[in-house]
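Visitor: Generate coordinates for the sequence data below:
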Amino acid sequence: ADEMEDYRRGREKSKKTIQELTRSMEDISHFTGLELDLDEIRKCAYIKVRFGSLPKESYEKLDFYNENPYVIFFPSSHDETQYWGVYFAPIDQAAEVDRIFSSLYFKRVKLANYKGSPETALKQMEEERNAEGKRIQEADSRFSAQWKKERSRCCEIYSRLTERSVYFGIRRYAARYNDSFILTGWIPADSEEKFKTSLDPLQSVEYTFENAEDNLNHSPPVRLKNKKLFRPFEYFIDMYGLPSYDEVDPTPFVAITYILLFGIMFADLGQGLVVSLLGHWMWKKKKMKLGRILIPCGICSAVFGTVFGSFFGFEHALDPLYRG
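Guide: This is a model prediction of the structure:
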């Protein structure tokens, strides 16, 4: 486990280094046209150097500062919207020059601490990135070899832990009496025989059944049971709150009124068919519960649309059909 954790940490470290190098390479690639020694520039004590980019509109405005001998921008590359380059300023004029370039929306780019020209630094970064990539491949190879070696043992440990987790999960709901555990719960009445069949082979298990009607004070769980047409509308009942065990299930009433009112208010033959097809697609392809509700609603809308003579918003489109 410690070895695998070391592999994981080493891989994450190399991956992070590659991301940082990629960003640095992207930054410095804009300045490869400059014949400058980055290390020598950093040693300048009386001159401030700023690498960065200017918007194209701001670059064109530099002509307005021709009278200021310190406002000079040396471009190295550009695209349709930006110019990348560098400007220099004496240390006593740096604040004023920085203010001017800031007003021109100059975006500074801080280059990594590499020696030589930007082109040399870019090659060095690429070599380092490739080296980190090889480290990741080596770590993956070692991890795969270690996993093949320890796979059976890891699977065995995982199976034991999963089994123990199930046992401890059951214990949370169990009461203890002498050397026995007692579990109480609810099952659907029509599942009683199936429940007996599954427990009968277990010699150490005893069970008893009680009628839910005699235990209403314990709030039996509610399971809605409706016909196929009404079943999708259980979605709304679940959303707003299930009825108590001894209360009436409102699902059929909600389903009938919802379908009828939707059809009356959205009466249109063409649009109703579209809604129904859309609902069928949502249910079959996306497994969305709302799709099963839209299918009967769309059909009802199409029926009332036929009655009212509406077809895709044209309220008299079906008049010739009636007259005929």
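
Visitor: switch to C-alpha atoms for all contacts and neighbour counts from now on
Guide: Will do.

Visitor: what about residue 252, how many neighbours?
Guide: Using other Cα atoms under 10 Å, residue 252 has 16 other residues around it.

Visitor: biggest helix in this structure by residues?
Guide: Looking across the chain with DSSP state H, the single longest helix is helix 118-171.

Visitor: and that one, what does it pack onto?
Guide: helix 2-28 (3 or more Cα pairs under 8 Å, 6 or more residues apart in numbering; DSSP states H and E).

Visitor: Could I get the full set of helices for the protein?
Guide: For the chain, the helices defined by DSSP H occupy 2-28, 38-42, 56-60, 94-103, 118-171, 192-199, 234-240, 251-265, 269-285, 289-308, 319-323.

Visitor: Please identify which of those is closest to residue 83.
Guide: Ranking these by their distance to residue 83 (criterion: Cα to Cα) puts helix 56-60 first, at 6.2 Å.

Visitor: Quick test: name the residue nearest the centre of this protein.
Guide: residue 286 (16.7 Å; Cα atoms, centre = their mean).

Visitor: Skip the chain neighbours and tell me the closest residue to residue 304.
Guide: Spatially, and ignoring its direct neighbours in sequence, residue 304 is nearest to residue 267 (5.0 Å; Cα to Cα, 6 or more residues apart in numbering).

Visitor: Here is a second sequence; please produce its structure as well for comparison:
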Amino acid sequence: MARSTTMRLIELMVLREDIHSVLKYLGELGEFQFQQEFSSDSSDSAKRLNPDASVFERLQQVRAALDLPDLDGYKGSVPLPSDADFESATKIIDSVEDIHKKELTAADEEKRAVSAYREALAFANLKVSYSDLESLSFLTLRIGKIDPEKIDDLKARLGSRGIIVRLGDDNSRILAASSKKARFALDGELKEAGFTELQVPKDFKGIPDEVLLTLERNKTEAAAALEEIQTERRNFAETHKDELFRLLQIYSVGSQIYSVENSLESTEFVYRITGWIPAYLIRKVMKDLDELTQSRAGIREFLPTEVPSVVSGQEKVPVQVKHGKIVSSFERMIFSYGSPLYGTVDPTPFVALFFTVLFGIMFGDAGQGLCFLIIGILCCLKKIKISGWEKFGGIFCCIGISSTIMGLLTGEFFAN
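Guide: Sure, this is the predicted structure:
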């Protein structure tokens, strides 16, 4: 209990046809630490050797297009991708890409319809011929677009040299007027404000009401078409989200297995895997791998003292500590200072005991101890989730019990 777990180095020689199932087994075991160092290779050759990664990437794009949350952990045992899974993934990807294209097209149509309607609305009240206004010898007119937030500043800088009239409901179009003498100052200020002049026909007198009604109807129809496609997307997401998350899990595992496989030492037919594993699991792992590969895998076991890199000091044996639920909650406190070396004393049980006792002696208060105990119970039940503090539920329970007992012995309850 007070020492780290005894470890063994195992060497596996696995045939190419068994490598995926063996890597999946070791991953699900959760007790195997590779001795090899894997480099993240993002080259094109590495990507070609990982077809599951490209499918997983496209499924992630589908998930984002459907506005679904990201994959959060794995639920149960995840199988390797099959031909049926690839067919299902392809159907979902194609369907969502088709919906996404239709949504982009509808959004573009709706944007153009709204822009045309606003353009027309801006000149709806212009009932005098624009050529008549422009022909006035004492007046310079400019009609165009501008950022609405800059209009007030433009008015202030223009002062008495001209006037600014807002056109339309969105205030993005204006009519600027000044005397002929002040036209250069007007043009300079408009240019400074980012003004874009619109070309207005000379005989233009405004937009007929029937044209406005048509444009408004087009805008409404475009918005309705976009909403219909968005509803289709939401319905598709609701009906296919379970299958999509299942495929994301499958292809996430598959892509990771391919990634590890590409980093292993191998010949044309055989892969070599070396890694550390707790000694108490050796027999189980050997039996499971023998059944999984139908006795096709070769397995060798080494003591740490038989590994040259460990003897020379170039490699350290990984450390595993096994504790119960209460003591394991103190591991973070210990490992924040560093983990114990392999084969040395594990201080976690001693720290758990003496920290609890000393906290009770120094903070003996039955009322506040009960508060700690309640917080600890809520953390253990996952009712409190604040920045990872729920992982310290066991510690809160221990110090709460210790503080409560010492408070009862000293007769102290909320400092009274």
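
Visitor: Overlay them and tell me the TM-score.
Guide: The TM-score (TM-score structural alignment, normalised by the length of structure 1) is 0.58; 276 aligned residues with a Cα RMSD of 5.6 Å.

Visitor: one step back: most tightly surrounded among the helices of structure 1?
Guide: Comparing the helices of structure 1 by mean neighbour count (mean count of other Cα atoms under 10 Å), helix 289-308 ranks first with a mean of 23.

Visitor: what's the mean deviation for that helix versus structure 2?
Guide: Compared with structure 2 after fitting, helix 289-308 of structure 1 has a mean deviation of 2.3 Å; criterion: mean Cα distance after the TM-score superposition for structure 1.

Visitor: Format the helices of structure 1 as TSV; extra columns: distance to residue 71 of structure 1.
Guide: Shown next, in TSV, are the helices of structure 1 (distance: least, Cα to Cα, whole Å):
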stretch	distance to residue 71 of structure 1
helix 2-28	22
helix 38-42	18
helix 56-60	12
helix 94-103	6
helix 118-171	23
helix 192-199	87
helix 234-240	66
helix 251-265	70
helix 269-285	62
helix 289-308	64
helix 319-323	79
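
Visitor: so which of those helices gets nearest residue 50 of structure 1?
Guide: Nearest of those (Cα to Cα): helix 94-103, 8.8 Å.

Visitor: Could you tell me how many residues sit around the residue nearest to residue 139 of structure 2 when sequence neighbours are not counted?
Guide: In this structure, residue 139 of structure 2 finds its nearest non-sequential neighbour in residue 179, 4.7 Å apart by Cα to Cα, 6+ apart. Residues lying near residue 179 of structure 2 (other Cα under 10 Å) number 17.

Visitor: wait, doesn't residue 179 of structure 2 sit right on residue 162?
Guide: Yes. Look at residue 179 of structure 2 against residue 162 with Cα atoms under 8 Å: they come within range, at 7.1 Å.

Visitor: Quickly list what's touching both of the two.
Guide: With Cα atoms under 8 Å, 6 or more residues apart in numbering applied, the contact sets of residue 179 of structure 2 and residue 162 do not overlap.

Visitor: Show me how far stretch 362-378 of structure 2 is from its chain's centre.
Guide: 37 Å (Cα atoms, centre = their mean, to the nearest Å).

Visitor: How about residue 264 of structure 1: what's its closest non-neighbour residue?
Guide: With sequence-adjacent residues excluded and distances taken as Cα to Cα, 6+ apart, residue 264 of structure 1 is closest to residue 304, at 6.1 Å.

Visitor: OK, contacts around that neighbour?
Guide: With the criterion set at Cα under 8 Å, 6+ apart, residue 304 of structure 1 makes contact with 263, 264, 267, 268, 269.

Visitor: Show me what it lines up with in structure 2.
Guide: In structure 2, residue 304 of structure 1 lines up with residue 406, judged by TM-score structural alignment.

Visitor: Check the gap between the residue nearest to residue 139 of structure 2 and residue 262 of structure 2 for me.
Guide: According to Cα to Cα, to the nearest Å, residue 179 of structure 2 stands 77 Å off from residue 262 of structure 2.

Visitor: Then residue 292 of structure 2?
Guide: 21 Å.

Visitor: Show me which pair in the contacts of residue 304 of structure 1 is furthest apart.
Guide: Pairwise across those, and taking Cα to Cα, the largest span is found between 264 and 269, at 11.5 Å.

Visitor: can you list residues touching both of those two?
Guide: In contact with both residue 264 of structure 1 and residue 269: 301, 304, using Cα under 8 Å, 6+ apart.

Visitor: Trace the residue nearest to residue 304 of structure 1 over to structure 2, please.
Guide: Under TM-score structural alignment, residue 267 of structure 1 pairs with residue 364 in structure 2.

Visitor: what sits against that match?
Guide: Contacts of residue 364 of structure 2 by Cα under 8 Å, 6+ apart are 402, 403, 404, 405, 406, 407, 410, 412.

Visitor: Correct me if wrong: residue 78 of structure 1 contacts residue 84.
Guide: Yes. Here residue 78 of structure 1 reaches residue 84: they are 5.9 Å apart, a contact under Cα under 8 Å.

Visitor: who has more neighbours, those two?
Guide: Comparing residue 78 of structure 1 with residue 84 by other Cα under 10 Å, the one with more neighbours is residue 84, at 27 against 16.

Visitor: Against residue 34 of structure 1, how distant is the more buried one?
Guide: Counting by Cα to Cα - residue 84 of structure 1 and residue 34 of structure 1 are separated by 10 Å.

Visitor: intersection of neighbour lists for the two?
Guide: Common neighbours of residue 84 of structure 1 and residue 34, counting by Cα under 8 Å, 6+ apart, are residue 76.

Visitor: Among the helices of structure 1, which comes closest to residue 178 of structure 1?
Guide: helix 118-171 (14.8 Å).

Visitor: which residues does the spatially closest residue to residue 371 of structure 2 that is not a sequence neighbour contact?
Guide: Closest residue to residue 371 of structure 2 in three dimensions, ignoring its sequence neighbours and counting by Cα to Cα, 6+ apart: residue 400, at 7.1 Å. By Cα under 8 Å, 6+ apart, residue 400 of structure 2 lies in contact with 360, 368, 369, 370, 371, 372, 373, 374, 376.
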